[in-house]
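S.K.: Predicted coordinates and the sequence they were generated for:
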Amino acid sequence: MLMTSEWAIILDEVDELSNMILSSEQAHSLRHAYTAVYKDEELAVEIAAFQRMKDHYEDVQRFGKYHPDYHTIMKKIREQKRALDLNERVAALKIAENDYQDLLDEVSLLIGRSVSDAVKVPVSNPFFASSGSCGTGCGTGGGCSCSS
């Protein structure tokens, strides 16, 4: 493929769009929330402990209820997840992540529609999926009312 002036213009516009996204309010909020969570050493230790428990949980899941630690691990992982979910900083981080993902979904849909209305754009938010996208690829052959 040869580099033409059209491709150079497109690449410049892509760089500009990327810079706009990275300088958006959503990106700033996400960076701020991420820093707030991982700057707190106590919270970072809790998250690391949860990750270790999650790894152990995945090992237990291979054997299901027949694993000797099944009930203990299931209870501990739920308690740790609940504690993290109730933390204000973690909740703010999740909200910031969702807002940023919504921004990316909107941009993706705009780009997809600028090509063709028939372009299927995978999105994480069902609000955007109902407006002409097929979500994450339902695979039902149109059973979800998409036009696949």
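M.R.: Structure received.

S.K.: Please make it C-alpha for all contacts and neighbour counts, starting now.
M.R.: Noted.

S.K.: for the helix ranked longest in the chain, the distance to its chain's centre please.
M.R.: Ranked by residue count and defined by DSSP state H, the top helix of the chain is helix 88-115. Distance of helix 88-115 from the chain centroid (Cα atoms, centre = their mean, to the nearest Å) equals 8 Å.

S.K.: try this one next to it:
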Amino acid sequence: MIATLEYVDILDRSEMLGRMVLDSEVYEAYAEAKHALVNDSEAQQLIKEFTAVKDQYEDVQRFGRYHPDYSEIMKLVRTKKRAMDLNDKVAAYKIAERNFQSLLDEISQYIAFSVSEQIKVPRDGAALTDSGCGCGSGGGCGCKAS
């Protein structure tokens, strides 16, 4: 590809935008919350326990309510998730992550709409979901592909 001045200008501006995002208060809050979460042994233990139960939950989901441990695993996964979500470091991280995602979504929308109002932009951290799950498999996963 031949680099044009326009192409170089777009790259420069995108790098500048990236630096602005990394220098933003929203990103700083996210990075601090992530650092606090990673360095909190209690939160890490809760995440580890939830992940272990989640693996069991995925096995149970293959058979549904016919699995012998269905009720027990379903209760356990909800209990572990609640314990994890109630941890102050986990909760602060989720809030900071949501705020950062909102900033990225807003930037994406601004860029897309500056080109055309018809461009579909993810919102609330979700993939493009107008035609089902947005997986692109053509409905192979069971989503509603149009």
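M.R.: Happy to help now that I have it. Keep in mind it's a predicted model, so treat the numbers as computed, not measured.

S.K.: Just give the TM-score of the two.
M.R.: The TM-score (TM-score structural alignment, normalised by the length of the second structure) is 0.84; 132 aligned residues with a Cα RMSD of 1.7 Å.

S.K.: center of the second structure, which residue is that?
M.R.: In the second structure, the residue lying closest to the centroid (Cα atoms, centre = their mean) is G125, at 6.0 Å.

S.K.: Specify the local secondary structure of that residue.
M.R.: At G125 of the second structure the chain is in coil, as set by DSSP: H, G, I helix; E, B strand; the rest coil.

S.K.: my read: it touches S108, true?
M.R.: No: applying Cα atoms under 8 Å, one finds G125 of the second structure not in contact with S108, separated by 10.9 Å.

S.K.: burial count for E49 of the second structure?
M.R.: 16 (other Cα atoms under 10 Å).

S.K.: mind checking what it lines up with in the first structure?
M.R.: Matched by TM-score structural alignment, E49 of the second structure corresponds to A49 in the first structure.

S.K.: Could you do E15 of the second structure as well?
M.R.: E15 of the second structure maps onto D15 in the first structure, by TM-score structural alignment.

S.K.: That match: neighbour count?
M.R.: D15 of the first structure: 12 neighbours (other Cα under 10 Å).

S.K.: For L22 of the first structure, see how far away it is.
M.R.: Separation of D15 of the first structure from L22 of the first structure (Cα to Cα, to the nearest Å): 10 Å.

S.K.: and for those two, which residues touch both?
M.R.: The contact sets of D15 of the first structure and L22 do not overlap (Cα atoms under 8 Å, 6 or more residues apart in numbering).

S.K.: can you pull the buried residues of the helix or strand just after the longest helix of the first structure?
M.R.: Under the assignment DSSP states H and E, the closest C-terminal helix or strand after helix 88-115 of the first structure is helix 126-129. Residues F128, A129 are the ones in helix 126-129 of the first structure that count as buried (16 or more other Cα atoms under 10 Å).
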